[in-house]
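1. Give me coordinates for this.
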Amino acid sequence: MDVIEERCGGADLGKTDVKVCIRVPGTGKRARYEVRTFSTMNDGLLELRDWLVENRIARIGMEATASYWKPLFYLLEATEGIEPWLLNARHIKTVPGRKTDVKDCQWICKLVEHGLVRPSFVPPRDIRQLRDLTRYRTETVRDQARDVNRLAMFLEDTGIKLSSVVTDITGRSARAMLDALVAGERDPQRLASLALGSLQGKVPRLTRALAGDFNGHHAFMIASMLRAIDEADNPISRLSEEIDRQLQPLRQQVDLLITIPGISLTLAQVLIAEIGFDMSRFATAGHLASWAGVCPGNKE
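-> Here you go, the predicted model:
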């Protein structure tokens, strides 16, 4: 096969060490391969970088293994003359037979040498930081939603069917009723009288739904769940403020995205955090759709 990269390398990363194979020109037309093991501690990665620079390695591929690739990738990304490639693990493992880390790094080096792999999209630092914020916000919102669902399920244990009448059990009316239950109120009619707005027309149903076997244990559990739901609001707000601050230089792109029907401000923030704003990284719209995982399946 043709040699595309004369000075290249392959790295197989683990939690504690990284095996690296480099390919450099040897005597005559033969190539020289060398394998070394480095620690994944910061001093080990710096030693690895210096070794690559010393051997004038222009490109090195590494498998996307958990988050272990990130420190090495970011270090080499900031090193002049070295282009790190993050490779899809599924593409690398299509050929069976390699059972050791050393063989893996040698195989990755061979793939880069002959141009048989393409790098995965890794956004620039500012977009990566924004992605960290939006993904953490999404997880925090999901955690809060799980707490709300947990609260609704626990109410079933008390015989109270509030969620059968109220759409949002954390809304103003439902929250007032739950707070009253925790405080010691047990009269269904008094609890139902706390309804506000359109729920006032459902007082008879609410009275029936709020009749149950609610005791002190239930009050403690409900209070704990409500506290967890409330406490999640603060980090979500702080994350949203930081996301908005970091997106100020890209405000024009955000404003353009939200003009698309169905794209909210939150979704626009997530889109920029996931794909960035430089569409030249994707050859066609189809490549972008494929990377995002929204291409229709072809089962024929």
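2. only C-alpha atoms for contact and neighbour calcs from this point on.
-> Noted.
3. In the longest helix seen in the chain, which residues are buried?
-> Of all the segments assigned as helix in the chain under DSSP state H, the longest by residue count is helix 125-158. When burial is assessed from 16 or more other C-alpha atoms under 10 Å, helix 125-158 yields the following buried residues: 127-128, 130-131, 133-134, 137, 140-141, 144, 147-148, 151-152, 154-155, 158.
4. What's the local residue count around the closest residue to residue 16 other than its chain neighbours?
-> With sequence-adjacent residues excluded and distances taken as C-alpha to C-alpha, 6 or more residues apart in numbering, residue 16 is closest to residue 40, at 5.4 Å. For residue 40, the number of neighbouring residues by other C-alpha atoms under 10 Å comes to 21.
5. this one next, for a side-by-side:
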Amino acid sequence: MERFELLNPHSAGIDIGSMLMVVSYTDREGMINLREFDSFTSSLYELAELLQKEGIEKVVMEATGPYWESLYNILEKHGMEMFLVNPSHYRNVSAQKTDINDAQWLHQLLAHGLIRNSHIAPELYRELRQYLHEREIYQNYKSDSLNRMQKTLTLMNIKFQHLISDVEGVAGMKLLRAISSGICDGQTLLARIDVTKLKASPEDLLSSLQGEYKQHYIHILSITLKSYDFFKEQMQVYESHIEHTLKELLACKGEAPTVIQQKTKKVRKNQYSFNLKDYLLGILGVDLTEVEGLDEIGLLTILAVTGTNMKKWPTAEHFVSWLNLSPRPKISGGKIIGYERRNNNNPATQAFRLAAHCLWQSKGPMGQQYRRLASTKGSKKAIKAIARKLAVIFYHMVLNKQAFDATRIQPDIEQQKARKIARLQKDAAKLGMIVQKEA
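-> You can find the predicted model right below:
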């Protein structure tokens, strides 16, 4: 066999560990060198300067935990093209697995163009993704604190949380704060809220506020409420950082500054306090909230993962395959013997699947298609199919900057009617009957 062509002569491969980096690179004289570096920041900059001095243009590394991110950012700042690969994609040849063998094998694969790069969004999008991740963590903490407060109320045999629609609403929080401050009288507690805005009667609310107001329960409720307020405050802090990052992304577009209107509607729980829709419209260049199922928070998560450069994926099929929303058939002997199942922690995938799941009661065409698929194929397959359709719409709208056209997804009523008639005729034929149209 002829030798593989050398496509990337000025390249390097790095095996990354928690405390040790092994790099294999080709110097300016064409000789392959091996070096070891520790993972301290000074050593990472020393490694980057060495590769830059030797004229290295492309560097490949495997994604091992979070250890790759610091080196990736440093080498990216030094102007090198980075390749991040999944360890399961390159799998070393049959040999003793060592750091040196891994670095040399990565280097060889990159030099001959035999390696696939993972999608890594630009730095600002990575910052945005990290802020979103941290805000979500505090949001979960806040929800956990709210659940523990409701458990404490149950132990006190206080039942008002079952009579109002949302404990985290205005009336619910007023009652929680009043009880945690030591107020035990039902009439006094009831006077702090506007009972006319609640569906429950004042008599039922008064009965629900009668309980065992033991001092240690009140102490637990007060401490948990402070935790709730702290987590909510931290969410607001991260929101300010998220808004600042979105402003930087708008500034990077180089277009006329987008006017961001102040949010006029009341901020609901876990929603953003600033006008997220205007930021998304300015960054993406098209209003994707018009798509049935896609909301602002879900779109922000998808944007932080994918970025706006859809040209990284040649077609929409490549995009949905990267999202693990397309079938992966296993073929043997020319026949499909099954389909591969893969676990995927991609936040963008989860956002598309959540958007599809929310369509189960939608009256639009996407909701109709979801219910039709769920009735025949099951809800799991319906969610994946609709999520794939939403991902294709997202890809084309962002790539072509085209507004959403709802008529393109409208179902063909006559075609559906013809299929239903054909199905009824087939079922009737099995029973020895004939279905005829009325004149």
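6. TM-score of the superposition?
-> TM-score for the superposed chains, counting by TM-score structural alignment, normalised by the length of structure 1: 0.85, backed by 295 aligned residues with a C-alpha RMSD of 2.7 Å.
7. quick one: residue 57 of structure 2 from residue 106 of structure 2, how far?
-> Counting by C-alpha to C-alpha, to the nearest Å, the gap between residue 57 of structure 2 and residue 106 of structure 2 amounts to 15 Å.
8. so the residue nearest to residue 16 of structure 1 touches residue 11, yeah?
-> No: look at residue 40 of structure 1 against residue 11 with C-alpha atoms under 8 Å: they stay out of range, at 11.6 Å.
9. Give the residues shared as contacts by those two.
-> Each of residue 18 lies in contact with both residue 40 of structure 1 and residue 11 under the rule C-alpha atoms under 8 Å, 6 or more residues apart in numbering.
10. What segments of structure 2 are strands?
-> Remark: strands of structure 2, listed N- to C-terminal, are 11-16, 20-26, 32-38, 58-62, 81-85, 329-332, 335-339; assignment by DSSP state E.
11. which of residue 57 and residue 106 of structure 2 has more neighbours?
-> A side-by-side neighbour count of residue 57 of structure 2 and residue 106, using other C-alpha under 10 Å, places residue 106 first with 27 against 17.
12. Now do the contacts for that one.
-> With contacts taken as C-alpha under 8 Å, 6+ apart, residue 106 of structure 2 has the following neighbours: 12, 13, 14, 60, 61, 90.
13. now structure 1: which of the residues you listed match?
-> For both residues aligned by TM-score structural alignment, their matches' C-alpha atoms under 8 Å, a contact is called conserved when the aligned residues also meet in structure 1; among the contacts of residue 106 of structure 2 this holds for 12, 13, 14, 60, 61, 90.
14. Most neighbours among these, which one?
-> Across these, the neighbour count under other C-alpha under 10 Å reaches its highest value at residue 12, namely 30 neighbours.
15. Would you agree that one is in contact with residue 26?
-> Yes: checked against C-alpha under 8 Å, the pair residue 12 of structure 2 and residue 26 is within contact range at 6.6 Å.
16. any residues in contact with both of these two?
-> Contact with both residue 12 of structure 2 and residue 26 is made by residues residue 56, according to C-alpha under 8 Å, 6+ apart.
17. before we move on, the earlier item: I'd like to know which of the kept ones among the contacts of residue 106 of structure 2 is nearest to residue 216 of structure 2.
-> Comparing these against residue 216 of structure 2 with C-alpha to C-alpha places residue 61 closest, at 55.0 Å.
18. where along structure 1 do the helices fall?
-> With DSSP H as the criterion, structure 1 has helices spanning 42-54, 69-77, 89-92, 101-113, 125-158, 162-165, 172-183, 188-192, 203-209, 216-231, 233-246, 251-257, 265-275, 285-292.
19. With structure 2 overlaid, report how far the last one is off on average.
-> In other words, helix 285-292 of structure 1. In the superposition with structure 2, the aligned residues lie an average of 2.6 Å away from helix 285-292 of structure 1, counting by mean C-alpha distance after the TM-score superposition for structure 1.
20. Where in structure 2 does that helix fall?
-> Using TM-score structural alignment, the residues of structure 2 aligned to helix 285-292 of structure 1 are 316-323.
21. buried ones in the matching stretch?
-> The neighbour-count criterion (16+ other C-alpha under 10 Å) identifies 316, 317, 319, 320, 322, 323 as the buried residues of stretch 316-323 of structure 2.
22. cool, stretch 98-107 of structure 1 as well?
-> 101, 102, 103, 104, 105, 106, 107.
23. Tell me the spacing between the first one and residue 235 of structure 1.
-> Using C-alpha to C-alpha, one gets 41 Å for the distance from residue 101 of structure 1 to residue 235 of structure 1.
24. The second one now?
-> As for residue 102 of structure 1, its distance to residue 235 of structure 1 is 44 Å (criterion: C-alpha to C-alpha).
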